[in-house]
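**Student:** sequence and predicted structure are below.
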Amino acid sequence: MPDRTDRASFVVLLLLVAIPWSVQTFSRGGGTTFVFAWGLFNTAPPNATYIWDFFFVYTQGLPGYIYAWPLSVCCYLGAVVSGFVGLVFGREDPRVTGGLLVVAGVAQLSLARDFSVQPYRTAWPLGTFAFLVVAWWLYWPAAKRRFQQVWS
């Protein structure tokens, strides 16, 4: 029987879009920035910037580490598509879904690390933790079975 994502697992996968993937704080009165899949929310002054606008309208000459954000979004969307295929068609390779979540988590860790080396800034990679927990909790058992089938 092929592995597949059930409804509850798919809902958990979708809920990752609702949590901030990174929380960036500025110690010199700059407030806090919450990085989501869809964009940024700044607290000082309160405003939201969608990811499309951030990359294609408002910003030029971005530092290289910022590109970890859209990479993690693409990996997350790939995991959602893989989970959806598993839910609807019953055909999913959990190594793909879980692997994409792990790559998205590593990309978010890279973003937070490189943001934090700048003076007066700190980033908390909540998305890394969330992606790794979901990959381990939902997809690792099935992926482990698949690995064992291949190597036995």
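**Tutor:** Nice, I can see it. Numbers count the residues shown, from 1 in each chain.
**Student:** please make it C-alpha for all contacts and neighbour counts, starting now.
**Tutor:** Will do.
**Student:** what secondary structure does residue 3 sit in?
**Tutor:** coil (DSSP: H, G, I helix; E, B strand; the rest coil).
**Student:** cool, and residue 19?
**Tutor:** Quick answer, by three-state DSSP: residue 19 is coil.
**Student:** so how far is residue 41 from it?
**Tutor:** Distance from residue 19 to residue 41, counting by CA to CA, to the nearest Å: 12 Å.
**Student:** alongside the first one, take a look at this:
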Amino acid sequence: MSASSRAPPDSSDSPAAPDSTSQRSSGTRRRLLAVLVLAVVPWSVQTFVGGGATFVFPWGLLTVDPLHVTTLADFLLFTQGLPDYILAWPLGVACYLVAVGSVAVGAATGREDARLTAVALVLAGVTQLELARGFSTQPGRVAWPLGALLLWGVAWYVYRWPVRPESGDGDGES
């Protein structure tokens, strides 16, 4: 079959056109879900020599001994003189919210800038690595940067395919 006899990939009479649209829609939903799941998993697990652990989420802190939740807003409102490494946490949340906004716009309009979403996730991961590093330099404390790995993992797995002009949504599916 010669190139001139083939229909263009975006032709509406192409038999693959409906499947292509549903694949893009499915890919968009998967990306949105993958990014939103990051809001409910701990980004950092902070452990102490004397026992106990604190889980850092993008929305707040969960301390298990005693069981207590502190929202990010309360944490920032009622604490003063925070070291720079702790300020990396809300900065990471801001980067994450950029990623959520980008993928949500993509889900609503079909026009996500996957590069923006991926970079925002990577930067959010870097901030969580800095939080864990700073916390772990304190005597008797260790922080496990689970969020950095998860944020980078989603950025790599979901956004590893190059943006293709014919798909326009960055999921690599045609």
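**Tutor:** Done, it's in. Everything numeric here is computed off the predicted structure, so don't read it as measured data.
**Student:** overlay the chains and give the TM-score.
**Tutor:** The TM-score (TM-score structural alignment, normalised by the length of structure 1) is 0.88; 142 aligned residues with a CA RMSD of 1.7 Å.
**Student:** more neighbours, residue 19 and residue 41 of structure 1?
**Tutor:** Ranked by neighbour count (other CA atoms under 10 Å), residue 19 of structure 1 and residue 41 place residue 41 first, with 19 against 14.
**Student:** what strand or helix carries the more buried one?
**Tutor:** Assigned by DSSP states H and E, residue 41 of structure 1 belongs to strand 39-43.
**Student:** which helices and strands does the helix or strand just after that strand pack with?
**Tutor:** Remark: after strand 39-43 of structure 1, the chain's next helix or strand is strand 46-50, criterion DSSP H and E. Packing partners of strand 46-50 of structure 1 (3 or more CA pairs under 8 Å, 6 or more residues apart in numbering; DSSP states H and E): strand 39-43.
**Student:** what comes up buried for the strand it packs on?
**Tutor:** Within strand 39-43 of structure 1, the residues that count as buried by 16 or more other CA atoms under 10 Å are 39-42.
**Student:** how about stretch 139-152 of structure 1?
**Tutor:** By neighbour count with 16+ other CA under 10 Å, stretch 139-152 of structure 1 contains the buried residues 139-140, 142-143, 146.
**Student:** what does residue 38 of structure 1 align to in structure 2?
**Tutor:** Aligned by TM-score structural alignment, residue 38 of structure 1 pairs with residue 59 of structure 2.
**Student:** and residue 5 of structure 1, how many neighbours does it have?
**Tutor:** 26.
**Student:** just the strands in structure 2 please.
**Tutor:** 44-48, 53-56, 60-64, 67-71, 141-144 (DSSP state E).
**Student:** looking at the ones you listed, spot the one closest to residue 90 of structure 2.
**Tutor:** Shortest distance between residue 90 of structure 2 and these, using CA to CA, is found for strand 60-64: 9.6 Å.
**Student:** next, the angle strand 44-48 makes with the closest one.
**Tutor:** Strand 60-64 of structure 2 and strand 44-48 are oriented at 40 degrees to each other (axes from the mean of the first three to the mean of the last three CA atoms, to 10 degrees).
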